[in-house]
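Visitor: Return a 3D structure for these sequence lines:
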Amino acid sequence: MSTTQSERLRGLLEPLVAAKDLDLEEIDVSRAGRRGVLRVVVDSDEGVELDTCAELSRAISEKLDASDVMGEDEYVLEVSSPGADRPLSEHRHYVRATGRLAKLTLHEDGELIARILGVDDEGLDLEVPGVKGRKPTARRVTFAEIAKARVELEFNRKDKKEEEA
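Guide: Purely as a prediction, here's the structure:
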């Protein structure tokens, strides 16, 4: 996708996404056979409902039909939330992952799997699970130390609502 098209799409779509109180996480244009595919990924602190994606998809479709930003070729529009395994790259991603288990690849210390307990402007407060019956330990990691991060899927994780009850 050309920078010009990317900038034009972002300028066109950001107001529509913001009107739904969502963050525009990603715009991707690719080819699938003869058709183009426009993927729009949105998120919020509360998550994204399927109905919200459908409403936003209709609004985006109308806006794109009224513009020439996608050109004359046929394209498929996909509007979705990021999914559970998306990378954590923005401050807001870490905030939204508070309480979740994350796999962090550090620039100097290898990999670390820990629960995110808190996030501030400089980094993360983590709880590293204990090994072989040992108690968990606290650890502080700055954003500068993190090369990559991703939420780990937990199938037996207690939901926040269960913990509050």
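Visitor: drop to CA atoms for contacts and neighbour counts, all remaining ones
Guide: Will do.
Visitor: now the strands: where do they sit in this structure?
Guide: 23-32, 35-43, 75-80, 101-106, 110-119, 123-128, 137-142, 146-151 (DSSP state E).
Visitor: Next, format the ones you listed as JSON lines and append distance to I60.
Guide: Formatted as JSON lines, the strands of the chain follow (distance: least, Cα to Cα, whole Å):
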{"stretch": "strand 23-32", "distance to I60": "12"}
{"stretch": "strand 35-43", "distance to I60": "9"}
{"stretch": "strand 75-80", "distance to I60": "9"}
{"stretch": "strand 101-106", "distance to I60": "33"}
{"stretch": "strand 110-119", "distance to I60": "33"}
{"stretch": "strand 123-128", "distance to I60": "35"}
{"stretch": "strand 137-142", "distance to I60": "38"}
{"stretch": "strand 146-151", "distance to I60": "29"}
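Visitor: Another for comparison:
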Amino acid sequence: MEVLQKIEEMLQPIIEGTDIFIVRLKIKPTNNVKVYLDADDGFPVSKSSSVNRQLRKAIDESGMFPDGDYSLEVSSPGIDEPLLLHRQYMKNVGRKLEVTGKDDTVELGMLREVSDTHITMEVPAGPKKKEVKTIEIPFESIKQAIVQISF
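Guide: All right, here's what the predicted structure looks like:
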């Protein structure tokens, strides 16, 4: 069984019954294990450190890395990372998104709804961009979608 699959299996009971979900797992040749998690109600440092402690204990007890020859990082994907999962889109309804289509078109607007097959956004329309129009973008045509933070 692959190392990442084993780590995911160790992670499941830790996050079961919580709002935390797995976004992505990575491992570098130097045994640097990176676990990217998110949560429906946000993923503060307290959640990250709790999962890190529990997962580190499970990895150590498994003997997967003899002599403790690994490093473990548990974090959220980061605000500039593209959305990968349907659940991430759901969490970001009401936020501004930049969506790049597979045809390299770019739409910038407010994420209003998420269905099983597409997202619905309000984007600027008209000559002065003061009006908005509603567009639907099928998931299958999205190359990447990144939340835009306003300051």
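Visitor: TM-score of the superposition?
Guide: In this superposition the chains share a TM-score of 0.87, using TM-score structural alignment, normalised by the length of structure 2; 150 aligned residues with a Cα RMSD of 2.0 Å.
Visitor: if we can go back for a sec, determine which of the strands of structure 1 approaches V95 of structure 1 most closely.
Guide: strand 110-119 (5.9 Å; Cα to Cα).
Visitor: So which bit of structure 2 is that closest one matched to?
Guide: Here strand 110-119 of structure 1 aligns to structure 2 at residues 105-114, judged by TM-score structural alignment.
Visitor: Longest helix in structure 2, please.
Guide: If you go by DSSP state H, structure 2 has its longest helix at helix 45-62.
Visitor: mind checking how far that helix is from the chain centre?
Guide: Mean-position distance between helix 45-62 of structure 2 and its chain equals 19 Å (Cα atoms, centre = their mean, to the nearest Å).
Visitor: Pull out the buried positions in that helix.
Guide: Buried residues in helix 45-62 of structure 2, counting neighbours by 16 or more other Cα atoms under 10 Å, are found at K47, S48, V51, N52, L55, R56, A58, I59.
Visitor: what do you get for stretch 117-124 of structure 2?
Guide: H118, I119, T120, M121, E122, V123, P124.
Visitor: so who does the fourth one touch?
Guide: Under the criterion of Cα atoms under 8 Å, 6 or more residues apart in numbering, the contact partners of M121 of structure 2 comprise G109, M110, L111, R112, E113, T134, I135, E136, I137.
Visitor: and the gap between whatever residue of structure 1 lines up with S141 of structure 2 and I113 of structure 1?
Guide: Under the alignment (TM-score structural alignment), S141 of structure 2 maps onto E145 of structure 1. Applying Cα to Cα, to the nearest Å, the value for E145 of structure 1 to I113 of structure 1 is 14 Å.
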